[in-house]
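Enquirer: This is the structure alone, sequence omitted:
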């Protein structure tokens, strides 16, 4: 908890810092990478840096955490920090790296805000930073302990036992240990990191949801290649560095560097009804959950909603239908923007996903994964149908801008 003095200074200065936070985080990354180029080359996602996504996510997290010290909401604080801690653990972040971040972040604050950063203001924001950092360090230590590894020691080598085409632009890889022993278990919905060495010598890391059930003893991930494509603002999003490398270069018998599974999008330990909503490659954590639910013959009411561009684009399309059929009280609804020659039928519609005619039982836990605009739209619709905000769980592929969205 912040001291009373720091709280009042944060309250007074948050509007100014918030107005400049994008400039601060952009300068922070520039300073840190100039001093530690290995972090940009081997740890951070260069694509997110180039597009500004990581800067916006960091700015949102800092501003949200600061605001939540003024109007305390522990549940929301826990949500924001749990997501960050799991991502950090999956990257192997160590406590000493928080000192590096502190140095360059506060240099950026001082440079952007100038004389407004008095000794008292600097001390208050320093207290806020270390409150956030030490909470994350503690949470990450707990994650490492639960995984049975030392802090940061999360990497292992696995071999690709099977590569399978799941759609026109997605493949799955079944991963096994080098010695044939079962890989560590995981909770359905979690992800692991994959690190690849690219042609320019950089080691780039990306997270991929586990799309299989824990009972298999192996790990399966599904990777969608990403071509350069236009964005709504007219900019061009670059092709995916790691996804395209994996899609084009990795086959049976190849060895990959991956981490222990982490992630907090996991099924709640109760018997509440479930609603699993996904779009595009966001189906992957749902496949892991559904595989587990089918393997355990889960008797609860389960609704599955998936949206995609076309049936040919839908990774795991046939497998999804098989899993739903195995669950006695599960129903599936699919929307495709282009059905081609197919006709709409029961549970199959053309257009964009719409919850208007979907009945949601009281107390339902909802799990969301897909493009951020899709998830935010679904969240608004769910809240409009009376679903409690705390019952809406999500996974973001890439920088988490959801954290800064209004509660």
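Expert: Everything's here; your move. As the structure is a prediction and not an experimental result, all values here were calculated from the model.
Enquirer: C-alpha from now on. contacts and neighbour counts both.
Expert: Fine.
Enquirer: can you pull the buried residues of stretch 368-386?
Expert: Within stretch 368-386, the residues that count as buried by 16 or more other CA atoms under 10 Å are 368, 369, 370, 371, 372, 374, 375, 378, 379, 382.
Enquirer: likewise stretch 226-243?
Expert: For stretch 226-243, by 16+ other CA under 10 Å, it's 226, 237, 241, 242, 243.
Enquirer: Mind checking which of the buried residues of stretch 368-386 are in helices?
Expert: Among the buried residues of stretch 368-386, the residues falling in helices (DSSP state H) are 372, 374, 375, 378, 379, 382.
Enquirer: excluding its backbone neighbours, what's nearest the last one?
Expert: Closest residue to residue 382 in three dimensions, ignoring its sequence neighbours and counting by CA to CA, 6 or more residues apart in numbering: residue 355, at 7.8 Å.
Enquirer: let's bring in a second one:
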């Protein structure tokens, strides 16, 4: 817990820190990458740095952690779990936390100026290390559970298949070079994939697993615009071939299918269908008796990845239904519905637990519709593909 003195100081300075988060983040990353260019080259997502989406993530997470801590007297577990899973997947280690501290607090001092008194710095230092120590403990536990404690999360995998799903989505199937089984993933989790780019950088991206098989990693890659935003996905689409070796992490991710018998709603848009296909595959493999409602929105049939898989998996379940919306349906292959996803037109089972994945606007709209239909916020789980997920 935060000391009473520090809590009072943090509470008093939260507005000023929150107002300056954007500038603090910019100064922080500038300092960090100047001192450690290898972190931008081989760890941080250069695309997210270039478009600004990651600029507020770390400093914003510290501020969010502090806000909950002083207002509720307890750590925000959901926030910490999400960050810890991402860190474990990326191979973040304890010795990197002091590096971040040095440059983050130099940025705070620079931006706040005289307002960054010794008392203020001491209080926020306590916040930072409380958060860091908690994250390290969670990350150690996650690595233990994944069977990669005391070593690296990375293993070499050989690509044994690549399959075109749509014009900009491909499925990659890769088996461990060492021949040993991979940790069994929970449906909804992701792996990190590290590739060497033409300039020598070793960039890392996370991709949702579309199957929880233990003999191979199976994940989908959507080609994004870029570079820099789509430099890894573009590289994989253009250059990855069968026989190539890539480094892949153990599976991580906190948005996973529960093991209850409650009804389940799987709602996605665009490439957000990937974790949902993984969840649906697990349900179908068990011939689950749960009531399952699958909702998906896309531009049209040609951009809808895993449409055939969706139909086949739903058909294997005794109590499942799928509802598809296309904004611009093709005349020969119409959707169930036209336009954007509207949950007001379908039955939401009482007591359902919902899993959502897709663009931010989709998540906000569907989340609101679910809450308006009486689904408790605690039963609505989001998977996000951006740093905003922190």
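Expert: Noted; the coordinates are in hand. All values reported here derive from a predicted model rather than from experimental measurement.
Enquirer: Mind telling me the two of the buried residues of stretch 368-386 of the first structure farthest from one another?
Expert: 371 and 382 (16.4 Å; CA to CA).
Enquirer: residue boundaries of the strands in the stretch 101-250 of the first structure?
Expert: Ranges of strands in the stretch 101-250 of the first structure, per DSSP state E, counting those that start in this stretch, are 155-167, 170-177, 191-197, 203-209, 219-224, 229-230, 236-237.
Enquirer: got the buried residues of stretch 226-243 of the first structure as TSV, with distance to residue 331 of the first structure columns?
Expert: Converted to TSV, these look like this (distance: CA to CA, whole Å):
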residue	distance to residue 331 of the first structure
226	30
237	36
241	36
242	35
243	31
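Enquirer: Tell me which of those fall in helices.
Expert: If you go by DSSP H, those have 241, 242, 243 in helices.
Enquirer: coming back round to it: ok, of the buried residues of stretch 368-386 of the first structure, which one's closest to residue 359 of the first structure?
Expert: The closest of those, once distances to residue 359 of the first structure are taken by CA to CA, is residue 382, at 10.7 Å.
Enquirer: Tell me the spacing between whatever residue of the second structure lines up with that closest one and residue 142 of the second structure.
Expert: Aligned by TM-score structural alignment, residue 382 of the first structure pairs with residue 370 of the second structure. Distance from residue 370 of the second structure to residue 142 of the second structure, counting by CA to CA, to the nearest Å: 31 Å.
Enquirer: ok, residue 183 of the second structure touching residue 146?
Expert: Yes: look at residue 183 of the second structure against residue 146 with CA atoms under 8 Å: they come within range, at 6.0 Å.
Enquirer: Now do residue 263 of the second structure against residue 382 of the second structure, distance only.
Expert: Distance, residue 263 of the second structure to residue 382 of the second structure, using CA to CA: 17 Å.
Enquirer: could you dump the strands of the stretch 101-250 of the first structure to a markdown table with distance to residue 291 of the first structure?
Expert: Listed next are these as a markdown table, based on distance: least, CA to CA, whole Å:
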| stretch | distance to residue 291 of the first structure |
| --- | --- |
| strand 155-167 | 16 |
| strand 170-177 | 15 |
| strand 191-197 | 15 |
| strand 203-209 | 13 |
| strand 219-224 | 12 |
| strand 229-230 | 32 |
| strand 236-237 | 33 |
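Enquirer: Which one of the ones you listed lies nearest to residue 320 of the first structure?
Expert: With CA to CA as the measure, strand 155-167 is the member of those nearest residue 320 of the first structure (11.3 Å).
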